[in-house]
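Undergrad: When you get a sec, could you give me coordinates for this:
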Amino acid sequence: MTNVNASPITTLDPPRPAPPSPRSPLPRPAAWRRHGTTALLSVGIVLVILISAGSGPLATSLAEAAKIITGHLLPGMAWMSDGTISVSQDQAVWNFRLPRTLLAGVAGASLALAGALLQTNVRNPLAEPYILGVSAGAGVGAVLAIVAGSTAMAGIGLNAAAFLGAAGATVLVYLLAKQGGIIAPSRLILAGVALGSLLAAITNFLTITTEAQNVYSVLFFLLGSVSAASYGQLVLPGLALAVVGVYAMARSRALNAMLAGDETAIALGVNVTSMRRTLLLATALLTATTVAVCGGIGFVGLVVPHAVRMIVGSDHRRMLPLVILGGALFLMLTDLLARSVAQPAEIPLGILTAAVGAPFFLWLMRTSGARGAGVGA
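TA: Predicted coordinates for the structure are as follows:
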C-alpha cells in the first residue's frame, strides 16, 4: 500500500524514502525548520505591514506608522491627539495604505491555500486556482459590468458581477467534469482549461469591441490590483479564507490520504467523491472571492505551495499554516513593489507575481529540497 504521506507530485520522480507518519513527532531538525519558518514569515508580515503603511508620497516613518495603527486599535493613545501625528498622515496610513496591504495579504493567503488544495485534489503539480476557469469567469462578469455599465447589469457593480461570473464558471466546470456521479481529476482539469479558454475568448472579444476609455479599466482588472481597497472589501475574502482554512486543517488526514491515490484513500475510510467535490467548491470559493475584489492574480497558487513543501514536506497539518502565511507575505511584498518601483505609476500585481515568482520558483527547483517537493529534476 502506498504511504499516506507521499508527495502529490511523484509521477515523474524516482523512488525515495517514505516520509515519517503524520502520527509520529517531527524529527528535531524538521521541527526547528518548521517553527523557524513560521516565526520568520510572521515577523516578515508585520514588517511589511509597517513598511507599506509608511511608504508613499506623504513620508511616514515606521514608528509613526506603528503609532497610527496602534492608536486606532487602542483608542485613547496620547499621540493621536497631541499633534505628533498629522491628520494627513493618519488618513494616508489608516484609510488608504493599510487596507490595501491587508487585502493583498488575504488575497495571497487565499490563492496559496486554493493552490495547495487543488494540487491535492487533482494530484497534478501544475494545478493552480486559475486552471479551473474561475478567474476567466470572473473576468467575463467584470468586463460585462465595465462595458455595459451598472445600469445595464440591473445595478450589479463590478465586484458583484465578477463574483457571479466566477460562481457560474464553477458550476459549469463541475457539470462538465462530472460523469456517472464521479468527478475524475483529469476531466476536472480538462474541463477547466477548455472552459477557461472559451471565457477568455469572450473577454477578449468584449475588450476589443468596447470603447477606448474602457480598455484600461478592463486590462487593469484582468491583471490584478488592490489599489482601490477598503476595509469593507476584506470581509468576504477574509471570511472565505477563515472557513476554508479551518475546514482544511480539520480534514488534513483525509487530504494526506488523497495524496496516495483514490484506492488507498478509500481503504483508509475517505469518501473520495464527496471530498473531491468539497475541495472543488472550497477552491472555487477562495478564488472567486479573491478575484472579485482584486482581479486576476496568477502564479501565487503555484509557487507558494511548492516552496512550502520544499521546507516542511507534504503533510498538510504542517504545510497548510505555512502556505497561508507564505501566500500572504508573498503578495504583500508584491504589492509594495508594485507601487514603489515605477512611482507615480503603479504596476498591476499579475505582472509582478509572474516576473518575481517565476525566477524564484526556478531557483527553488535547483535547490536540494526540490526533489522532496516533487519539482526537482
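Undergrad: can we go C-alpha only for contacts and neighbour counts from here?
TA: Fine.
Undergrad: By residue count, tell me the biggest helix in this protein.
TA: helix 28-54 (DSSP state H).
Undergrad: Tell me the helices and strands packed up against that helix.
TA: Secondary-structure packing of helix 28-54 (3 or more C-alpha pairs under 8 Å, 6 or more residues apart in numbering; DSSP states H and E): helix 62-73, helix 98-122, helix 300-312, helix 316-338.
Undergrad: rerun at 6 Å
TA: helix 62-73 (3 or more C-alpha pairs under 6 Å, 6 or more residues apart in numbering; DSSP states H and E).
Undergrad: what angle do the helix it packs on and helix 28-54 make?
TA: 90 degrees (axes from the mean of the first three to the mean of the last three C-alpha atoms, to 10 degrees).
Undergrad: structure for this one too, so we can compare:
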Amino acid sequence: MPLALVVAASLAALILAVALAVGIGELAVSFADVFRAIANRLFAAGYPVPPIQEGVIWDYRLARALVAACCGAGLALSGVILQALLRNPLADPYVLGISAGASTGAVAVAILGLGAGALTLSGGAFCGAVLAFLLVALLAAGTGGGTERIILAGIAGSQLFHALTAYIVTASANAEQSRGIMFWLLGSLGGVRWGDVGLAAPVALLGFLVCQFHARALDAFAFGTDAAASLGVPVTRVRLVLFAATAAMTATMVSLVGAIGFVGLVIPHAARFIVGPHHARLLPAAMLVGAVFMVLADIASRMMVPQQVLPIGVVTALIGAPAFALLLYRARKKGV
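TA: Have a look, this model is predicted:
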C-alpha cells in the first residue's frame, strides 16, 4: 500500500478518533459543537457554545485526547526502534523493563523527593528508564547475549523495578498517595492538561525526526551489526542515539500517564503488516497507527464500565496480551 495513502488514511482516522474522544462522555457533545468550541478558542469565531460545554471540550477532553495520541505515537516508535536494534519481534519498552524503570524513577521523585526538587517527574522517569535498560543489557551480556536471553533479562528487570515501585509506595506513601499512584501505574489520562500536551507533543515529534533520520541505518541493522558496520553505519553512535531517543520517549510518556503495556509491541507489527519492513515507511505509519490506537483505547476505557473510567493500561493489555501470546508462538516456530 502506498505510504501517502496510509498517512492520509491514518491522519483522517486520527482526526475522527480525537473528535469522538472529545464528544464522548457523561456530557454528550455533538461533532458540530466540538468543532465550534475549537474554532472559538483558536480563531475567536464567536459560535454560540455554552461556556461549561466549551470548557469541558477544550480544557479537559481535547487535551486528554492529544496526550493519548502523543503517548501512542511515542510508545509505538520506541517499539519499532527496539525491535530493529535488538532484531527481536518481541522487544518493546514494557517487555524490556524500560517502562517499569521509568515508573520507579517517577515514583521515587514524587514520593521520596529524589533530587531534592532539582529533578522533575519526567527527569526521574528518564533516569529510571536508562537504569532499567542498562541493567537488562548487563543481565543479557552476563548470560551470553542472544535475543531470547534479552527478553528473559527484560522480564526479570521489569519484575525487579515493579517490586521496587511497590516497596516505595508501601513504605513511604500515605493512603491517598497510594491510591493515586497505583491507579496511575495502570495508566491514567485523568489528570492531563494542556501543559502535558506541551511536553508530550515535542518529545514525540523530536523522537520521530531522530528515528526517521536513521531509517536507513535501521534497515541495515536487520542484517546484523557486522553487516551494518560493513555498509558504513557508525554502529555505536547510532545505537546510543536511538536508545537515548527511546528512553526519552518512554520516560516522558510514563511520567505523564503511567506504564502502559503492549502498545510498543503490537503496533509496530500492525504497521509492518500494512506498509512493509522498510523503516522510512514503517516509522511514520507506526507513529500514526499508535496515536489512533491509543485514542480509541482511551474512548474504550471510558465506555466499558458505566459511570467509571478504567485505567487505560487495562484496555491495552486486554488487546495486547493475546497478541503477545500469538507473537511468542510465531517466534517459537521460527526458532527465535
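Undergrad: picking up where we left off before, show me which parts of the longest helix of the first structure are buried, residue by residue.
TA: 34, 37-38, 41-42, 44-45, 48-54 (16 or more other C-alpha atoms under 10 Å).
Undergrad: Residue 335 of the first structure maps to what in the second structure?
TA: Under the alignment by TM-score structural alignment, residue 335 of the first structure pairs with residue 298 in the second structure.
Undergrad: so what's its match up against?
TA: residue 312 (C-alpha atoms under 6 Å, 6 or more residues apart in numbering).
Undergrad: So which residues of the stretch 151-300 of the first structure form strands?
TA: 178-179, 182-183 (DSSP state E, counting those that start in this stretch).
Undergrad: Can you tell me how far residue 169 of the second structure is from residue 182 of the second structure?
TA: Separation of residue 169 of the second structure from residue 182 of the second structure (C-alpha to C-alpha, to the nearest Å) stands at 8 Å.
Undergrad: Next: residue 269 of the second structure.
TA: Applying C-alpha to C-alpha to residue 269 of the second structure and residue 182 of the second structure gives a distance of 30 Å.
Undergrad: Next: residue 122 of the second structure.
TA: Distance of residue 122 of the second structure to residue 182 of the second structure, computed by C-alpha to C-alpha: 18 Å.
Undergrad: Please apply the same query to residue 292 of the second structure.
TA: 26 Å.
Undergrad: Just give the closest residue to the residue most central in space within the first structure, not the sequence neighbours.
TA: Nearest to the mean C-alpha position of the first structure, by C-alpha atoms, centre = their mean, lies residue 111 at 1.3 Å. Distances taken as C-alpha to C-alpha, 6 or more residues apart in numbering place residue 301 nearest to residue 111 of the first structure, at 5.0 Å, with adjacent residues excluded.
Undergrad: higher neighbour count, residue 292 and residue 182 of the second structure?
TA: Neighbour totals were compared for residue 292 of the second structure and residue 182, and residue 292 leads with 27 against 15 (other C-alpha atoms under 10 Å).
Undergrad: what's around the aligned residue in the first structure for residue 157 of the second structure, how many residues?
TA: Counting by TM-score structural alignment, residue 157 of the second structure lines up with residue 195 in the first structure. Residue neighbour count, defined by other C-alpha under 10 Å, stands at 23 for residue 195 of the first structure.
Undergrad: Buried residues of stretch 135-148 of the first structure, list them for me.
TA: 135-147.
Undergrad: Just the ones of the residues you listed in helices?
TA: Those of these lying in helices (DSSP H): 135-147.
Undergrad: Take those and lay them out in a markdown table including distance to residue 187 of the first structure.
TA: Below are those laid out as a markdown table (distance: C-alpha to C-alpha, whole Å):
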| residue | distance to residue 187 of the first structure |
| --- | --- |
| 135 | 18 |
| 136 | 18 |
| 137 | 18 |
| 138 | 21 |
| 139 | 23 |
| 140 | 23 |
| 141 | 25 |
| 142 | 27 |
| 143 | 28 |
| 144 | 29 |
| 145 | 31 |
| 146 | 33 |
| 147 | 33 |
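Undergrad: what do we get in the second structure for the residue nearest to the centre of the first structure?
TA: For residue 111 of the first structure, the residue aligned by TM-score structural alignment is residue 75.
Undergrad: wait, its match sits on residue 262?
TA: No. The criterion here is C-alpha atoms under 6 Å, and residue 75 of the second structure misses it with residue 262 at 8.9 Å.
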